[in-house]
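Engineer: Sequence and predicted structure, then a few things I'm wondering about:
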Amino acid sequence: MQSLCKSHFLQQVYRKIDGAVLKSRNERNLDCVITFQTESILQRFMLRFDQLSLDCNDHLFIFDGAHAVGSYKADLSCRNTKTAVGSLFTRTNFVTLKYVTDGWGTDLNGFNLVITAVKDYKHDCKEFRCTMREFCIATDLVCDGINHCGDESDETSFPKCSRDDMGTIFGMSMTLFVVAIVSGVLIVCAIVVGISVCICRQPPLQHQNTNLPPDCVPVVAELSSTGANGAGGRKLPENLLPPAGLGYSGSLRARLYCQAK
C-alpha cells in the first residue's frame, strides 16, 4: 500500500484492473486514497480479505464510487475480521479505498485484500465462470495462485492449475532434471575413460621362440648321395640323412628357402 500511496500525479489516475492483491504491513502515518475501475461498465468489483488485522487507530474506508466522498460502504478497523467481513460487492464499476494509519503499530498489523472485477453471467459471459458464484472473471486470472472467485474454482477447475506439475519435465523439477542429465553425462565419460585405460594397458602378444632367424623358414637343403649305403658320396649331417634301408640309391635333393615375412 505504501508504494501506491506515494504522492505523485499517478495517484489521482483511475487504475483499470481485472484483479489485484493489495498488501499492507504495519505502514505508519499514511493518509491516501486509491481508486480502481473495471475494464467494462458491465462489471463491478468483489473485495475479499485473505488476512485482516488492523490496529484500533488505523482505518480502511471502502467507497462504492470514484471518489472518497459521501457515505462509505465499510469502515474497517481492529474490531473487524476477515470472516465477519466476508465478500463485499460494489454496485458501480468503481471502488475507492481510503487508508489512514497512525505512528504506532506492530508487525502483525495489516491486511491482504483481493480485488476482482466480476461480471454477472447474464451479461453474455464468455470468460471464466465461477462454480459457486453467478458471475464471471477474466480468463487471465485463472490458475494464477490467487482465489479470485472466492470458492477456489478458478484455481482447481483445470488440470493445468496443479502447482505440482508446473515447471517440471517428465515429472521432475527443473533442477532435478538438470542434475540427472549432468550425472548421466559424467557416468558415460567415466565408462569411456575406463575402457580406454584397459585397452592401453593390455600386454602385447608373445611370439614363440625359434632357433631360426625370424625372417627365414627352412624347407630342405639340396644334397646328393650315391649308393645304397651312401658310399662314395659326401657325408650328410645326421639330421639330413635319408631313411635307412634298401631302395634309396638315387640322388636326394633338397632345398633351403628363406622367405621374407
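Structural biologist: Received the coordinates, thanks.
Engineer: Only C-alpha atoms from now on, for both contacts and neighbour counts.
Structural biologist: Noted.
Engineer: what about the nearest residue to V100 once chain neighbours are set aside, distance to I62?
Structural biologist: Among residues not flanking V100 along the chain, D31 sits closest, at 4.5 Å (Cα to Cα, 6 or more residues apart in numbering). Note on D31: its distance to I62, by Cα to Cα, to the nearest Å, is 14 Å.
Engineer: Could you say which helix or strand holds I181?
Structural biologist: helix 174-200 (DSSP states H and E).
Engineer: F49 too?
Structural biologist: Element membership for F49, per DSSP H and E: strand 43-53.
Engineer: so what does that strand touch, helix or strand wise?
Structural biologist: Counting contacts by 3 or more Cα pairs under 8 Å, 6 or more residues apart in numbering; DSSP states H and E, the secondary-structure elements packed against strand 43-53 are helix 82-85, strand 87-89, strand 94-100, strand 110-120.
Engineer: Let's see that with 6 Å instead.
Structural biologist: In terms of contacts (3 or more Cα pairs under 6 Å, 6 or more residues apart in numbering; DSSP states H and E), strand 43-53 is packed against strand 87-89, strand 110-120.
Engineer: Which of those strands sits closest to G19?
Structural biologist: strand 110-120 (4.3 Å; Cα to Cα).
Engineer: One more to weigh against that first structure:
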Amino acid sequence: MTDRSADVPAELRLDAALQLLGRSGVALPSGGDPRDPQWLQQVIDGLIEVSSRDALTGLANRRQFELALEREADRVARAGEPALLLLLDLDHFKSINDTHGHAAGDLVLQAVAQALLDCVRPMDTVARYGGEEFAVILPNCPPAFGATVAERVRRRIESRPVPISNSLALKVTASVGGAFAPPWVRSSASLWIERADRQLYEAKAAGRNRACLETTATTEVSAEEKGLLFGLSAPMPLDEPAQHFPKP
C-alpha cells in the first residue's frame, strides 16, 4: 500500500486556520501532524463548516443558502416535487438596536435563529440571509401546507419574547413572504428569491407581522421560466442578483 503521508508537505502554514477553528468551537485532535492525511482532512472539513455558517447565529450563511437553493430548484425541475421558500424580515429591528444597543440586537437575532430551527424539519435549510433577514428552504412542502407552515414560523417568533436583561424581555415579530418553485420547470434561484421577496414586501405593506404567500396559480410558469424551458431568444436577466423591494 502506498504511504500517502509522503505526499503531504511536512510544514504547512496552518496556525491561522487552527486559530480560526478553535475560536469557532471546532474541536480537533491535539498534536496533529500535517503529514497525516486524516488529520489534515479534519482541518479542511472544519474550515468548510466555518465558511458555510453565520458566525453570530450558527445558521447557514448567504453563500451556503444560495448553493442549497440552486440545488433545490434543480431537484424540483427534475423530480417535480414541491418546495417552498420563505423569506423573513424582523419588524422594526433598527429600533431595537437604537433603543437597547447592538448587543441586544444580537441576542434577538440568536433567539430568532433558534426559534426557526425549533419549528422546521432536519431536511429544511435555515439561513441568515442578511442583517435581520432570514430564509428557510422547505423541500417536499405541498402548496396545501404552505400557509400553515409560514404561519407557524411567524407565530413561533412572536410567541417567544427575548430576554435582554433580568428585568426586560423584548417581543419580536416578523413579516414572512413565501413562494413555491414551479415543478418540472427549469427555473432559477434568483427568480425564486424574487418571487418570495415580492410577497415579503406585500406582508410589510399590509402592516407587518403577517405571512403572505404567492398563490399556486401564479407559481406555475413565469415568462422568464418559459424562456428557460423553451429556449426563447429574448434575453433574460437571470444572472443579475434579485432586487429587494424597498420596505415601507
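Structural biologist: Structure received. None of the values given here were measured: they were computed from a predicted structure.
Engineer: After superposition, what's the TM-score, could you say?
Structural biologist: The TM-score (TM-score structural alignment, normalised by the length of the second structure) is 0.22; 93 aligned residues with a Cα RMSD of 5.9 Å.
Engineer: and after the strand holding F49 of the first structure, which helix or strand comes next?
Structural biologist: Under the assignment DSSP H and E, the closest C-terminal helix or strand after strand 43-53 of the first structure is strand 59-63.
Engineer: neighbours around the residue lying closest to A117 of the first structure once chain neighbours are set aside, how many?
Structural biologist: In space, not counting the residues next to it along the chain, A117 of the first structure is nearest to F45; the distance is 4.6 Å by Cα to Cα, 6+ apart. Each residue near F45 of the first structure was counted by other Cα atoms under 10 Å, and the total is 25.
Engineer: what do you get for R23 of the second structure?
Structural biologist: What R23 of the second structure shows, counting by other Cα under 10 Å, is a neighbour count of 9.
Engineer: Beyond the helix or strand containing R78 of the second structure, next helix or strand please.
Structural biologist: Assignment of secondary structure by DSSP H and E places R78 of the second structure within helix 62-79. The helix or strand immediately downstream of helix 62-79 of the second structure is strand 83-90, counting by DSSP H and E.
Engineer: now the angle between helix 62-79 and that following strand, please.
Structural biologist: Between strand 83-90 of the second structure and helix 62-79, the angle comes out at 150 degrees (axes from the mean of the first three to the mean of the last three Cα atoms, to 10 degrees).
Engineer: Counting by contacts, list what strand 83-90 of the second structure packs against.
Structural biologist: Counting by 3+ Cα pairs under 6 Å, 6+ apart, the packing neighbours recorded for strand 83-90 of the second structure are strand 133-139, strand 174-180.
Engineer: swap the cut-off to 8 Å and go again
Structural biologist: Secondary elements touching strand 83-90 of the second structure (3+ Cα pairs under 8 Å, 6+ apart): strand 133-139, helix 143-158, strand 174-180, helix 189-205.
Engineer: need the next SSE after that strand, C-terminal direction.
Structural biologist: Per DSSP H and E, the first helix or strand lying C-terminal to strand 83-90 of the second structure is helix 93-100.
Engineer: hmm, who's touching that next one?
Structural biologist: Applying Cα atoms under 8 Å, 6 or more residues apart in numbering, the set of residues contacting helix 93-100 of the second structure from outside is H102, A103, A104, G105, E132.
Engineer: C-terminal to it, what's the next element?
Structural biologist: As assigned by DSSP H and E, the chain's next helix or strand after helix 93-100 of the second structure is helix 102-118.
Engineer: buried ones in that next one?
Structural biologist: Residues 104-117 are the ones in helix 102-118 of the second structure that count as buried (16 or more other Cα atoms under 10 Å).
Engineer: nearest to G227 of the second structure, of the residues you listed?
Structural biologist: Each of the buried residues of helix 102-118 of the second structure was scored against G227 of the second structure by Cα to Cα, and L116 proved nearest at 35.2 Å.
Engineer: now the closest one: how far from L109 of the second structure?
Structural biologist: As defined by Cα to Cα, L116 of the second structure lies at a distance of 11 Å from L109 of the second structure.
Engineer: Can you point out the buried residues in stretch 150-162 of the second structure?
Structural biologist: Judged by neighbour count (16+ other Cα under 10 Å), stretch 150-162 of the second structure contains these buried residues: A150, R152, V153, R154, R155, R156, I157, E158, R160, P161, V162.
Engineer: picking that back up, Provide the count of other residues in contact range of the residue nearest to V100 of the first structure.
Structural biologist: Around D31 of the first structure there are 14 other residues, counting by other Cα under 10 Å.
Engineer: Equivalent analysis for Q41 of the second structure, please.
Structural biologist: Each residue near Q41 of the second structure was counted by other Cα under 10 Å, and the total is 12.
Engineer: swap in T99 of the second structure?
Structural biologist: The local packing count at T99 of the second structure equals 10, with neighbours defined by other Cα under 10 Å.
Engineer: How about the contacts made by T125 of the second structure?
Structural biologist: With Cα under 8 Å, 6+ apart, T125 of the second structure has these contacts: A60, F65, A68, V136, I137, L138.
Engineer: at 6 Å what do you get?
Structural biologist: With contact set as Cα atoms under 6 Å, 6 or more residues apart in numbering, T125 of the second structure has these partners: V136, I137.
Engineer: ok, it to L213 of the second structure distance?
Structural biologist: From T125 of the second structure to L213 of the second structure the distance is 18 Å (Cα to Cα).
Engineer: Ok, Q38 of the second structure next?
Structural biologist: The separation that Q38 of the second structure has from L213 of the second structure, given Cα to Cα, amounts to 47 Å.
Engineer: ditto for V76 of the second structure
Structural biologist: V76 of the second structure is 18 Å from L213 of the second structure, where distance means Cα to Cα.
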